[in-house]
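[1] sequence plus the predicted model coming up.
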Amino acid sequence: MVDLSTLPTPQVIEEIDYEALVARQKETFQTLWEAVRIANPDMDLPQYDVALLRTDPVMIIIEANAYREMLERVRINNAARANLLGKATGADLDNIAADHGVTRLTGESDDALRERVVLADQGRSTAGPEEWYEFHARSVDVDIRDAKVYRPGSGPEIEIAILTTSGGGTPGAPLLAAITAAVTDPAVRSINDVLTVVAAVKTTVNVAAQVWLLPDTPMSVFDGLSAGLTAALASEGGIGFDVNRAWITARLMPAGVSKVVLTTPSTDVVMDEFSAAAFGTISLTFMGRSR
């Protein structure tokens, strides 16, 4: 799937520098003033450096005009973003999605909606590609965080692995049934495909670690480590994400933690590209304080 976040910033969206706008308008004024002074020697106009005094009325007008120009450029930038799938948000994104035949699910984030729009475009094929089933699976419920489509063998059997945002990533039976109904609908399923919807989470990872804090670190930092580790897997992990020991240790060492000795798992937990891991028990032992 196309990762819209990796696209370069479009040239139509410009970098805005207020100080540069002020400097340009000051230079324009100085040039025009000097031209008028030279063209009218009988008026005995003095050389005039507008930058000498911030409270000069001309300087105040220049800054006001530069600020007005900056706001106009910001408005143009925002209008450009509103017409780009990778940049639009809110109602602007809803309108772009509608052009692709996609409607936002209740509570669906902008990022999730963008991903479904890309899947909808990539999946429109009479061959029934992976993206086609992934789009329809993810369109069932906003709780679906990810879906991966694969063939476990060489036959017509296709499995769709589902990862949710709730329940530790494991979908319940009603959600699996709803997804199955959606992807096996005659208007969706390719006639030769045999579809099975399964939970992506196939591995439970238990964590045990000893933790030392720095001398001045409040105990609230230790108390929040377990929840922080769980949140990190929810945001960074997903289908195909390896739960490595180094990754766990790093997430258990926010500011204020001096040392972590990870005892479980004893090895990296490597996942295949269609499976996901979830944390089971997280047992952290406070060992004291050290530098």
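    Arrived safely.
[2] for the rest of this, base every contact and every neighbour count on C-alpha atoms.
    Noted.
[3] for residue 274, helix, strand, or coil?
    coil (DSSP: H, G, I helix; E, B strand; the rest coil).
[4] would you agree it is in contact with residue 200?
    Yes - in terms of Cα atoms under 8 Å, residue 274 counts as a neighbour of residue 200; the distance is 6.7 Å.
[5] among those two, which residue is more densely surrounded?
    residue 200 (26 against 22; other Cα atoms under 10 Å).
[6] below is an additional structure, to be compared with the one above:
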Amino acid sequence: MTTAATLPPPSVIEPLDFERILATSKAHLLGHYPEAADTLALESSPLTKLLQTFSYRELLYRARVNDAARAHLLAFATGGDLDHLAAMFGLTRMAGEDDERLRLRLQLRIAALAGQGTREHYELTALTASTNVRAATARQSRPGAVHVVLWLHNPSLGTSAQVVQALNQDSARMLGVTVTVGTAQPQPIDIRAHIWRSANASPTLLADLQAHLQTQLAARAALGSPIARSWITTLLHIDGVAAVHYPSDTAPPPTIVLGADEYPTLGSVQLIDAGVL
């Protein structure tokens, strides 16, 4: 899905520069009152302070205009502004739902307007059935059949039954289409690496690396998306790491290929202190 990071900066958002606003204000004043040039050359003059105050207030006003513009852009809207955008398409925030999940559902809702039975329609229905659904993917398993894979935060809550019920409502399922639901399975990624430290490395470097891997993989993980060993190497190069070497080609392999019903998790991790480089 499109995010603010993948879009070019919107033209409606103006870069803010106090010094440029101040210079423009001075030039405008001198155009009408050139006799003030000597006074404006003095940083301590009351007229200079007045223009600085005016320019700062102008900066605050322009910042407010920028904020108002962002509030109407799906990639940037947050909180109540995002709620109002969602309401335009018949969506409301679910209990405990954060901005990113609501933004995802809204994007799916917009894409699903093409017609009932689209991939986005089924994925939106699954996400709306329960906030326990972290992600969902829909595909045509055979003609006349749709299979939806759920990635659940907590697999033991009986969420699959809720999703099945939601997907089989008359308003959600096309006539003549069979909809089935499955649960995604974790694919552990084993990592065994020799870590060379720099001279100023933290004494807790290996423990810090372990925590960093866990956090970053959890944030990056996606259903069916492959993980490259080169990306894991970048995660291991935090401050204090001089070099990383993998003693085998299997932990991790060059590319970890995941099925459509699999998501990556951290498996066995062995970080071996190779000394100072």
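    Done, it's in. Computed from a predicted model, the values in this text were never measured in an experiment.
[7] shared neighbours of residue 274 and residue 200 of the first structure, anything?
    Common contacts of residue 274 of the first structure and residue 200 (Cα atoms under 8 Å, 6 or more residues apart in numbering): 161, 239.
[8] helix or strand for residue 188 of the first structure, which one?
    Under the criterion DSSP states H and E, no helix or strand holds residue 188 of the first structure.
[9] in the second structure, what residue corresponds to it?
    Following TM-score structural alignment, the counterpart assigned to residue 188 of the first structure within the second structure is residue 172.
[10] and for that match, the neighbour number?
    So residue 172 of the second structure, with other Cα under 10 Å, has 15 neighbours.
[11] list the residues that contact it.
    116, 117, 121, 122, 125, 166.
[12] how close does it sit to residue 140 of the second structure?
    According to Cα to Cα, to the nearest Å, residue 172 of the second structure and residue 140 of the second structure sit 16 Å apart.
[13] hey, where'd the helices end up in the second structure?
    Applying DSSP state H to the second structure gives helices spanning 18-32, 37-40, 46-71, 79-87, 99-112, 119-129, 159-167, 205-220, 229-236.
[14] just tell me the aligned range of the fourth one in the first structure.
    If I follow you right, that is helix 79-87 of the second structure. Against the first structure, helix 79-87 of the second structure falls on residues 90-98 (TM-score structural alignment).
[15] and that stretch, what's buried?
    For stretch 90-98 of the first structure, the buried set under the neighbour-count rule, 16 or more other Cα atoms under 10 Å, comprises 92, 93, 94, 95, 96, 97.
[16] picking up where we left off before, need the helices of the second structure in JSON lines (columns: distance to residue 151 of the second structure).
    Compiled in JSON lines, the helices of the second structure are given as follows (distance: least, Cα to Cα, whole Å):
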{"stretch": "helix 18-32", "distance to residue 151 of the second structure": "48"}
{"stretch": "helix 37-40", "distance to residue 151 of the second structure": "64"}
{"stretch": "helix 46-71", "distance to residue 151 of the second structure": "30"}
{"stretch": "helix 79-87", "distance to residue 151 of the second structure": "23"}
{"stretch": "helix 99-112", "distance to residue 151 of the second structure": "14"}
{"stretch": "helix 119-129", "distance to residue 151 of the second structure": "10"}
{"stretch": "helix 159-167", "distance to residue 151 of the second structure": "10"}
{"stretch": "helix 205-220", "distance to residue 151 of the second structure": "13"}
{"stretch": "helix 229-236", "distance to residue 151 of the second structure": "22"}
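[17] deepest of those, which one?
    For the helices of the second structure, average neighbour numbers computed from mean count of other Cα atoms under 10 Å are highest in helix 119-129, which has a mean of 23.
[18] angle of that one against helix 99-112?
    140 degrees (axes from the mean of the first three to the mean of the last three Cα atoms, to 10 degrees).
[19] so where is helix 119-129 of the second structure in the first structure?
    Under TM-score structural alignment, the match for helix 119-129 of the second structure is residues 130-140.
[20] what lines up with residue 221 of the second structure in the first structure?
    Residue 221 of the second structure maps onto residue 237 in the first structure, by TM-score structural alignment.
[21] same question, residue 149 of the second structure
    Using TM-score structural alignment, residue 149 of the second structure pairs with residue 161 in the first structure.
[22] quick check: that match vs residue 206 of the first structure, distance?
    22 Å.
[23] those two: which is more packed in?
    The neighbour comparison of residue 161 of the first structure against residue 206 (other Cα under 10 Å) goes to residue 161, with 24 against 13.
[24] so who does residue 182 of the second structure touch?
    147, 148, 149, 150, 160.
[25] any idea how far the second one is from residue 124 of the second structure?
    Which is residue 148 of the second structure. Counting by Cα to Cα, the gap from residue 148 of the second structure to residue 124 of the second structure is 11 Å.
[26] that older thread, could you single out the nearest of the contacts of residue 182 of the second structure to residue 70 of the second structure?
    Nearest to residue 70 of the second structure, judged by Cα to Cα, of the contacts of residue 182 of the second structure is residue 150 at 32.1 Å.
[27] ok so, going back, adding distance to residue 56 of the second structure, write the contacts of residue 172 of the second structure out as TSV.
    Formatted as TSV, the contacts of residue 172 of the second structure follow (distance: Cα to Cα, whole Å):
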residue	distance to residue 56 of the second structure
116	51
117	53
121	48
122	50
125	48
166	53
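[28] what's the closest of those to residue 134 of the second structure?
    Out of the contacts of residue 172 of the second structure, the member with the shortest distance to residue 134 of the second structure (by Cα to Cα) is residue 125, at 12.7 Å.
[29] am I right that the closest one is in contact with residue 169?
    No - with contact defined as Cα under 8 Å, residue 125 of the second structure does not reach residue 169; the gap is 10.1 Å.
[30] next one: stretch 148-168 of the first structure to chain centre, how far?
    Distance of stretch 148-168 of the first structure from the chain centroid (Cα atoms, centre = their mean, to the nearest Å) equals 23 Å.
[31] stretch 201-219 of the second structure now?
    On Cα atoms, centre = their mean, the centre of stretch 201-219 of the second structure falls 21 Å from that of its chain.
[32] name the residues that touch that stretch?
    232, 235-236, 238-241, 264-266, 269, 271, 273.
[33] determine which two of the residues you listed are furthest apart.
    240 and 264 (26.6 Å).
[34] give me the mean distance between the match of helix 79-87 of the second structure and the second structure.
    Taking mean Cα distance after the TM-score superposition for the first structure, the mean distance separating stretch 90-98 of the first structure from the aligned residues in the second structure is 1.0 Å.
[35] and residue 56 of the second structure, what's its match in the first structure?
    Using TM-score structural alignment, residue 56 of the second structure lines up with residue 67 in the first structure.
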